[in-house]
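S.K.: structural data only, the sequence is not supplied:
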């Protein structure tokens, strides 16, 4: 996947290649959160439309880059990835969004480019209420649908899936489904520690704030016992006092499920509500990384927050395993976590004198060269020492 952004908050002009696992390091204010918010923004556009997604962030003027000598008037986001069946890393699908202001009025332009069989491609462009489809190899393309509900400033991500198959409705729907599934995950500890409503079906989707952690873990234990035992073993490795994780289902109208921690030396199990901040964050992150049906991409900010350093090596191992079925974009301030990474997994972030984020601030090739020159010094120590830039 490659993300290109212009004039979105501090991201004046960045082009970021993202592998299966990408971990951002850098000081506060370097733009890590803003990069994560690009993916939240794309998901919000599909779920609420373009105008509400902007208003949620304070409006278009608050989203625009505010540094430099000249005031920005437009922003753009471009994302290339393999979403549709005939795309591949060398010939990915592409989605582009541009938003600008003219005479106190907002405009948007979107385009979709996707692969077709036998190496050809098709492109759909939307500007205002006008839709155009490029020449393609599909036979007998008919007239574009006229009444699919697109308006001047509504997002094509939510309306173009209504197009016919010949006009690319299926491909746009596939792209939109992937973008809408993007998850920005942050364990809300106060919510996660509470009992959850008993799940009513065979599946329980883990919420972005882990507020249904108890129900998700219970469902995982019932539906995927082998995966559940692996999660418990991981928790026991990091929490030496933990013997097992159980569930209580008190009777009553609430129909709640409660997580119970069986701890060494205690006569009674401890409810999750009484567990430590770090324990709850750890269980929330393990739940995320063992999710059997993850979204296309998951963003995690300050993944190390509240965790003991001994948990980080295990966490990186599980991140790599999870990245085999979902892309992961992670932000951290922990040199100990960065120590566990390979050069191609690290993205160094900085900010220049004009207030613009520099991401990546160091190329993978330069990181590899610096590591080699240091005779294999771990990445976290090199970053902490300033050898990689992106100071703490």
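M.R.: Ah, there it is. The structure presented is a predicted model; accordingly, all values stated were derived computationally and were not measured.

S.K.: going forward, measure contacts between C-alpha atoms and count neighbours the same way
M.R.: Will do.

S.K.: quick one: residues contacting residue 161.
M.R.: Each residue near residue 161 by Cα atoms under 8 Å, 6 or more residues apart in numbering is listed here: 168-173.

S.K.: another one to put next to it:
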């Protein structure tokens, strides 16, 4: 696989007010970022900001649906919010050369019927405001403030790149037990818990699929040195399965399917596949689960090797101090 010649967009900065447990937070983000802290410190809540932006532009989502998915404005709003209770999100999107190629801001509350309503929507390119709401039309029709321009294809032409970028965000928290379910992929698409993980591999063009599996195999050797080969096959019912060939006392080695993989190995395979499958920001929850500490400390290196080829941003929440022992992690990450 050739190294990418251009770097995908990423989140470079985030500013949030009155979001869940944060009264206010402002963070610069690198292409790789690790969110560390004890339980209930807000790691998942911060990742949820990016999921929320994704849900606004996703099919069947929209502003109203995204807020409802989070439990409504009352559940989203920080309990410490007092005089100023609007929820505000501002993100900068760009790369190392142009950190603020785009700035998107949304500020909202709820009306008397507890419906989410916009207080502000703003899109900025360097030196130019593309969108400022509310505008005159909004002031004359309050119903317009129940939708963002971001989600409307007939209104976001001038900044559709922002909508497409938000749509490319992916959240993943693979549960091995779900991956192993025989009917895991039925009715599921982009399941954040891995229900359609093997189906996604199966639907990938063969040449691309095999190249990715070889790359995953190479990266996984740090954690599973006995692994010699990875391949996908379908059983008699057409259900896809992943199997690996392991070094064995027999010359020809031994094959194991995903139902025989350890939880940690299966989760790592899923996370690495996701890191290779797309260019948008990837949000990962606790990749260290079910892994030995000596393996956990190599996770940053694994993702870094993948990022050299994809350039995609990876944001990781973790409880593990072992994961942070990698000397290659910068202070700004």
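M.R.: Ah, there it is. Remember, it's a predicted structure, so these values are computed and weren't measured experimentally.

S.K.: still on that earlier bit, and of the contacts of residue 161 of structure 1, the nearest to residue 102 of structure 1?
M.R.: Using Cα to Cα, residue 172 comes nearest to residue 102 of structure 1 of the contacts of residue 161 of structure 1, at 28.1 Å.

S.K.: check contacts around the alignment partner in structure 2 of the closest one.
M.R.: Residue 172 of structure 1 maps onto residue 159 in structure 2 when the alignment is built from TM-score structural alignment. Taking Cα under 8 Å, 6+ apart, we find residue 159 of structure 2 in contact with 123, 130.

S.K.: cool, and residue 134 of structure 2?
M.R.: 118-121, 145.

S.K.: repeat that for residue 306 of structure 1.
M.R.: If you count contacts by Cα under 8 Å, 6+ apart, residue 306 of structure 1 has them with 277-278, 281.

S.K.: repeat that for 6 Å
M.R.: Applying Cα atoms under 6 Å, 6 or more residues apart in numbering to residue 306 of structure 1 gives the contacts residue 278.

S.K.: tell me how far the equivalent of it over in structure 2 lies from residue 299 of structure 2.
M.R.: Using TM-score structural alignment, the equivalent of residue 306 of structure 1 in structure 2 is residue 290. Distance, residue 290 of structure 2 to residue 299 of structure 2, by Cα to Cα, to the nearest Å: 13 Å.

S.K.: do residue 190 of structure 2 as well
M.R.: Counting by Cα to Cα, the gap from residue 190 of structure 2 to residue 299 of structure 2 is 23 Å.

S.K.: tell me where the stretch 251-392 of structure 1 has strands.
M.R.: Per DSSP state E, counting those that start in this stretch, the stretch 251-392 of structure 1 carries strands over the ranges 256-263, 270-271, 297-300, 327-331, 346-348, 350-351, 357-358.

S.K.: how about those, which one is nearest residue 229 of structure 1?
M.R.: Closest to residue 229 of structure 1 of these, according to Cα to Cα: strand 256-263, at 14.1 Å.

S.K.: list the buried residues for the closest one?
M.R.: Neighbour-count burial for strand 256-263 of structure 1 flags 256-263 (criterion: 16 or more other Cα atoms under 10 Å).

S.K.: and the residue nearest to residue 312 of structure 2 when sequence neighbours are not counted, how many neighbours?
M.R.: Nearest residue to residue 312 of structure 2, sequence neighbours excluded (Cα to Cα, 6 or more residues apart in numbering): residue 279, at 4.9 Å. For residue 279 of structure 2, the tally of surrounding residues (other Cα atoms under 10 Å) stands at 21.

S.K.: trace residue 279 of structure 2 over to structure 1, please.
M.R.: Superposed on structure 1 with TM-score structural alignment, residue 279 of structure 2 falls opposite residue 294.

S.K.: distance of the closest residue to residue 185 of structure 2 other than its chain neighbours relative to residue 235 of structure 2?
M.R.: Using Cα to Cα, 6+ apart and skipping the chain neighbours, the partner closest in space to residue 185 of structure 2 is residue 196 (4.5 Å). To residue 235 of structure 2, residue 196 of structure 2 is 16 Å away according to Cα to Cα.

S.K.: so between those two, which is more surrounded?
M.R.: For residue 196 of structure 2 versus residue 235, the count of surrounding residues by other Cα under 10 Å is larger for residue 196: 22 against 8.

S.K.: what's the more buried one aligned with over in structure 1?
M.R.: Checking TM-score structural alignment: residue 196 of structure 2 goes with residue 212.

S.K.: my guess is its match contacts residue 196. True?
M.R.: Yes: in this structure, residue 212 of structure 1 is within contact of residue 196 by Cα atoms under 6 Å, at 5.4 Å.
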